[in-house]
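Engineer: Next input, structure requested:
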Amino acid sequence: MSAPDLKRAAAARAVTLVEDGMRLGIGTGSTAAAFVALLGERVRAGLDVVGVPTSEATRVACEREGIRLATLEEMPELDLTIDGADEVDGDLRLIKGGGAALLREKIVAVASARMVVIADASKRVETLGAFPLPVEVNLFGIGATTRAVEKALAEASCTGEVVRRHDVSGRPVLTDGGHAILDLRLGRIPDPEALSARLWAVPGVVEHGLFLGIADAAILAEAAGDEAVVSVLGRL
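Structural biologist: As a prediction, the model looks like this:
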């Protein structure tokens, strides 16, 4: 069974959580895209929901599927956010931001009564950090900010390198908000809460990809022969 099949299986379970009249936060990334496609099918069948997208790419996908959208200014309180994750541990701590939408994703998630993560089971880890931790930073003073982030890593007992993210053509990646992304290649993060606090203390850091105490549950799909088996971490 392929990774896209597993992502679709997790997304299919998440779609069953959506009820008529809900205000939804809609995430970014390949697994979230599978959710958008399945949600679009339900909307065309008569489901009435309003979504807040976490990126311009998600907005375009939702519009293509006919999903009604609003902004957080128009609808500041949401019932449920469904989003993917790059890593999730047993305490539902996440690394997110592989799609460079971490700031908007965190704003939307925190505005929601519940956040449910969808992913294939390979994203479940014992210790966060194998996936590079994204940090969104202001372009002004990025050199100084990078050095301050490196110092913060040392203070949080993390080792690794800090690399500015570039796209496949070699151009620096910019977020929808016009910020740069630093990827922290750490291997492991022994104390995510300590690292979060250190990063927040750095001027120039706009947001980081540690989502701590935000997710309520994770829907994880793994292959069992030709079938997808879906399990739930936390409470839906």
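Engineer: Only C-alpha atoms from now on, for both contacts and neighbour counts.
Structural biologist: Fine.
Engineer: I'd like the next helix or strand past the helix or strand that R104 is a member of.
Structural biologist: Using DSSP states H and E, R104 falls within helix 102-110. As assigned by DSSP H and E, the chain's next helix or strand after helix 102-110 is strand 115-120.
Engineer: L233 and E227: what is the separation?
Structural biologist: 20 Å (CA to CA, to the nearest Å).
Engineer: Quick check on those two: which one has the bigger neighbour count.
Structural biologist: Neighbours around L233 and E227, counted as other CA atoms under 10 Å, are more numerous at L233. The numbers are 18 against 13.
Engineer: Proceed likewise with the subsequent sequence, for comparison:
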Amino acid sequence: MDSRTLQKKLVGYEAAKRIKDGQVVGLGTGTTVRYFIEKLGEKIKERELDILGIPTSYQSFLLAKNCGIPLTTLEEHDVDIAIDGADEVDKKLNLIKGKGGAHTQEKIVDYSAKKFIVIVDESKIVDELGKSPVPVEVIPSSLRMVCENIKKLGGKPSLRFYKYTPWISDNGNFIIDVKFDSIGDPSRLEKELNNIPGVVENGIFSKNVDEVLVGTKNGIKVLK
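Structural biologist: Okay, the predicted model is just below:
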């Protein structure tokens, strides 16, 4: 197992320690969160804990079921704590998420949680957001107009493809990956993107992060 994978496993297992009996847990999406979900399933089985999960994607839904985590929905329960990954984290705990195309449901669950913890390996920490493109979920019929408006904001949009067809989100929409030269004000850009008609949600998360657990070569670093 390489160093980066070990870091992901380390923070995933550490996050599972933060979950208490009786909690409703938002289950994020991604390679790092996979270790968290697997460990949480073990914890529930070994200690017979009363924990419910709310998945943020079909990927996390299927994984959680395979790990024996009882599932529920936002219609039935509030979220006590959400555990999710990120593609980038800056020093003010702003995030870029959505490499897996699940950022809309992730934001719904993560922003509604009483506590939101992000788990990443150290390669995801940046001085300023923008190294990674910003994923934007778009209603298909609005694609051209959305791209034109994104260009006015200084972005360079590119329709995401899976092999030879457009990537379709769990919600049945297109994903645009938008490159910005710099993102000096993540909160403002998050709002500006969402104000474009046809945009469902974008992958900038500029609020509600309580804590970031960072896996490093020397152990776990906590950012608050």
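Engineer: Work out the TM-score between the chains.
Structural biologist: Once superposed, chain against chain, the TM-score is 0.96 (TM-score structural alignment, normalised by the length of the second structure); 222 aligned residues with a CA RMSD of 1.1 Å.
Engineer: if we can go back for a sec, contacts for the helix holding R104 of the first structure next, please.
Structural biologist: 25, 27-28, 52, 54-55, 72, 81, 96, 115, 134, 136, 206-209, 211, 214 (CA atoms under 8 Å, 6 or more residues apart in numbering).
Engineer: and the angle from that helix to strand 115-120?
Structural biologist: Counting by axes from the mean of the first three to the mean of the last three CA atoms, to 10 degrees, helix 102-110 of the first structure lies at 120 degrees to strand 115-120.
Engineer: Straight-line length of stretch 106-117 of the second structure, end to end?
Structural biologist: Stretch 106-117 of the second structure has its terminal residues 12 Å apart, counting by CA to CA.
Engineer: Tell me who's in contact with I196 of the second structure.
Structural biologist: 146, 149.
Engineer: cool, and E42 of the second structure?
Structural biologist: So E42 of the second structure contacts C67 (CA under 8 Å, 6+ apart).
Engineer: In terms of helices and strands, where is it?
Structural biologist: Per DSSP H and E: helix 31-47 holds E42 of the second structure.
Engineer: Tell me the helix or strand right after that helix.
Structural biologist: Where DSSP H and E defines the elements, the next helix or strand beyond helix 31-47 of the second structure is strand 52-55.
Engineer: so where in the first structure does that following strand end up aligned?
Structural biologist: Counting by TM-score structural alignment, strand 52-55 of the second structure lines up with residues 50-53 of the first structure.
Engineer: Now the matching stretch on the second structure. Mean distance?
Structural biologist: Stretch 50-53 of the first structure, aligned to the second structure and superposed, deviates on average by 0.2 Å (mean CA distance after the TM-score superposition for the first structure).
Engineer: Now do the buried residues in that stretch.
Structural biologist: In terms of neighbour count (16 or more other CA atoms under 10 Å), stretch 50-53 of the first structure has its buried residues at 50-53.
Engineer: Could you export these as CSV, including distance to L220 of the first structure?
Structural biologist: Listed next are the buried residues of stretch 50-53 of the first structure as CSV, based on distance: CA to CA, whole Å:
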residue, distance to L220 of the first structure
V50, 25
G51, 23
V52, 23
P53, 22
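Engineer: Closest one of those residues to P4 of the first structure?
Structural biologist: P53 (21.2 Å; CA to CA).
Engineer: Now for the closest one: which residues touch it?
Structural biologist: Residues near P53 of the first structure by CA under 8 Å, 6+ apart: 25-28, 59, 62, 69, 71.
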